[in-house]
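*Asks:* prediction below, plus the sequence it came from.
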Amino acid sequence: MRGANFFHAADRALRFLGLLERRCAACREPFEPPSAPDWPVPEVEDVLAQLFCPDCRKRLRPRTTGFCPYCGEPSLLEDAPCMPCDHCLRTLPPWQEFLFFGVYDDLLRDLVLRAKFGGSLAVLDALGRVFAAVCANHYAVTSRPDVIVPMPLDRARLCSRGFNQCREMVRRASAALGVPVRVDLLVKTISLTPQSLLNREQRSLMKQPFEASDKVKGLHVLLVDDICTTGATMERAAERLLEAGARRVDAAVLARASRHARSVAGPALP
């Protein structure tokens, strides 16, 4: 009885001090999350419910319909059937499967920019948890990749930013899938104009900035980036991996930009 009273008093004290308080990863307001699911592969919505308050969660909806199944290009209507976009009807991308969480807009855009340019490790960890759930659910019903390869940064960009946000984001996906992260299989050797400042045509004309190691030969690779705008950069990276002997390449991003959006360029921190 005394033990129960002690733990009850300790719980009240910790809550009074705010040490057990759960705060939303987006707005930092306190909230009461539901009980954590106990199955090994939680649904994306369950992960969102653990990390974000109800108001923010309404602004972070996974896109389940209304996109191109080959490259993820969102349709103008969210509830439209999944149909190939004009670009993929002409030329299929080099990867076999494409998976993503949501459209690069509203709160998801703010969080990505906060993690990428604001250096918020807490937000980056939350996005990593969401991304891990996307990957775990997808590969629960299909063959898992052999390795995860985050999109590399050139040396100048890495030095100025201080970290590769993709490499940090995939840590939890690696643990969820039991798949190692390999940063030695793909490197970026050329510093180019930031991709957010280029349109699809300009990206298609850019030099091949990537080099792949022959160690990728025979491997099923999951190529990961945080944002996909036109897909041209990921296509170049996937092509290099396949040229080096990769057996298969899948592409996965957290956020997929829409050509119907007014703008996806110009980082502006919230």
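*Replies:* Nice, I can see it. As the structure is a prediction and not an experimental result, all values here were calculated from the model.
*Asks:* rest of the way, CA atoms for contacts and neighbours
*Replies:* Noted.
*Asks:* contacts for stretch 121-139 next, please.
*Replies:* The contact list for stretch 121-139, computed with Cα atoms under 8 Å, 6 or more residues apart in numbering, reads 25-26, 41-44, 47-48, 51, 99-101, 111-112, 114-116, 165, 168-174, 176-177, 253-254.
*Asks:* in strands, which of the residues you listed fall?
*Replies:* Of the contacts of stretch 121-139, the ones assigned to strands by DSSP state E are 99-101, 253-254.
*Asks:* save those residues as CSV, and put in distance to Leu124 and neighbour count too.
*Replies:* What follows is the ones in strands among the contacts of stretch 121-139, written out as CSV (distance: Cα to Cα, whole Å; neighbours: other Cα atoms under 10 Å):
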residue, distance to Leu124, neighbour count
Leu99, 19, 21
Phe100, 16, 25
Phe101, 15, 24
Val253, 14, 23
Leu254, 11, 26
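*Asks:* second structure for comparison follows:
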Amino acid sequence: MSPPPWQGLALHGQYRGALRQLILHFKHGGRPALAFLLAGMLLDAAACLPLPDAVLSIPQHRDRLRQRGYNQAHELAVALGLLLSLPVRPGLLRRPAATPHQIGLTAAQRQRNAAGSFRAADVRGLHLWLVDDIITTGSTLRAASTELLRAGAARVDVLALARTPRP
């Protein structure tokens, strides 16, 4: 696979053990209040990155948002923005069409599923931090970063709480 389109990457840890349980409670357990605790972990991981012009998250399609009630990545981005006094700009990236869940898909299927699924606003010259909760294959972040760069972003850095362990 080709190099990722983002310039910097900050991760807190591997998706296992206590971190996995915490993320699962946050993401599927209806616990959006955990965002500030988790954003503190992201803040520590992001110390290696230059501060951006704005923070945004991987958007959810409105149907998925209705099902869960909140976008966990957006909650993380908002908490991170508040901790650093940075603007959070969710309107810069949107997901106009619903895509199937990524759970259980192979890396190739995930890449096809995510490709072309995002639309970016005019982000010319902006340095952006793109926030998500978990990186599995990187397909979603790759597609979103590619779209932001296509729309003129000067730099995109990716921040995630965890990466799934590789076999």
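*Replies:* Alright, I've got the coordinates. None of the values given here were measured: they were computed from a predicted structure.
*Asks:* how close are the two chains, by TM-score?
*Replies:* The TM-score (TM-score structural alignment, normalised by the length of structure 2) is 0.93; 166 aligned residues with a Cα RMSD of 1.4 Å.
*Asks:* tabulate the ones in strands among the contacts of stretch 121-139 of structure 1 in CSV, adding columns for distance to Ala232 of structure 1.
*Replies:* Output for these, formatted as CSV (distance: Cα to Cα, whole Å):
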residue, distance to Ala232 of structure 1
Leu99, 16
Phe100, 16
Phe101, 19
Val253, 13
Leu254, 16
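*Asks:* so where do the strands sit in structure 2?
*Replies:* Counting by DSSP E, structure 2 has strands at residues 8-14, 54-57, 93-94, 119-120, 127-135, 155-163.
*Asks:* quick one: closest of these to Ser145 of structure 2.
*Replies:* strand 155-163 (6.4 Å; Cα to Cα).
*Asks:* Asn5 of structure 1 versus Ala13 of structure 1, what's the distance?
*Replies:* 12 Å (Cα to Cα, to the nearest Å).
*Asks:* neighbour count: the two, which is higher?
*Replies:* Counted by other Cα atoms under 10 Å, Ala13 of structure 1 and Asn5 do not tie: Ala13 has more neighbours, with 13 against 10.
*Asks:* hmm, back to that, write the PyMOL selection for whichever of the contacts of stretch 121-139 of structure 1 are buried.
*Replies:* Buried residues among the contacts of stretch 121-139 of structure 1 (16 or more other Cα atoms under 10 Å), as a PyMOL selection:
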select buried, resi 25+26+41+42+44+47+48+51+99+100+101+111+112+114+115+116+165+169+170+171+172+173+174+176+177+253+254
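*Asks:* the contacts of stretch 121-139 of structure 1 in helices, which ones?
*Replies:* In helices, defined here by DSSP state H, the members of the contacts of stretch 121-139 of structure 1 are 44, 47-48, 51, 111-112, 114-116, 165, 168-169, 171-174, 176-177.
*Asks:* which of the ones in strands among the contacts of stretch 121-139 of structure 1 sits closest to Ser143 of structure 1?
*Replies:* Leu99 (14.1 Å).
*Asks:* quick check: the aligned residue for the closest one in structure 2?
*Replies:* Alignment note (TM-score structural alignment): Leu99 of structure 1 maps to Ala10 of structure 2.
*Asks:* ok now do that match, which residues does it touch?
*Replies:* Ala10 of structure 2 sits in contact with 42, 45-46, 48-49, 157-160, where contact means Cα under 8 Å, 6+ apart.
*Asks:* counterpart of Leu56 of structure 2 over in structure 1?
*Replies:* In structure 1, Leu56 of structure 2 lines up with Val149, judged by TM-score structural alignment.
*Asks:* against Val134 of structure 1, how distant is the closest residue to that match other than its chain neighbours?
*Replies:* In this structure, Val149 of structure 1 finds its nearest non-sequential neighbour in Leu223, 4.9 Å apart by Cα to Cα, 6 or more residues apart in numbering. Distance, Leu223 of structure 1 to Val134 of structure 1, by Cα to Cα: 14 Å.
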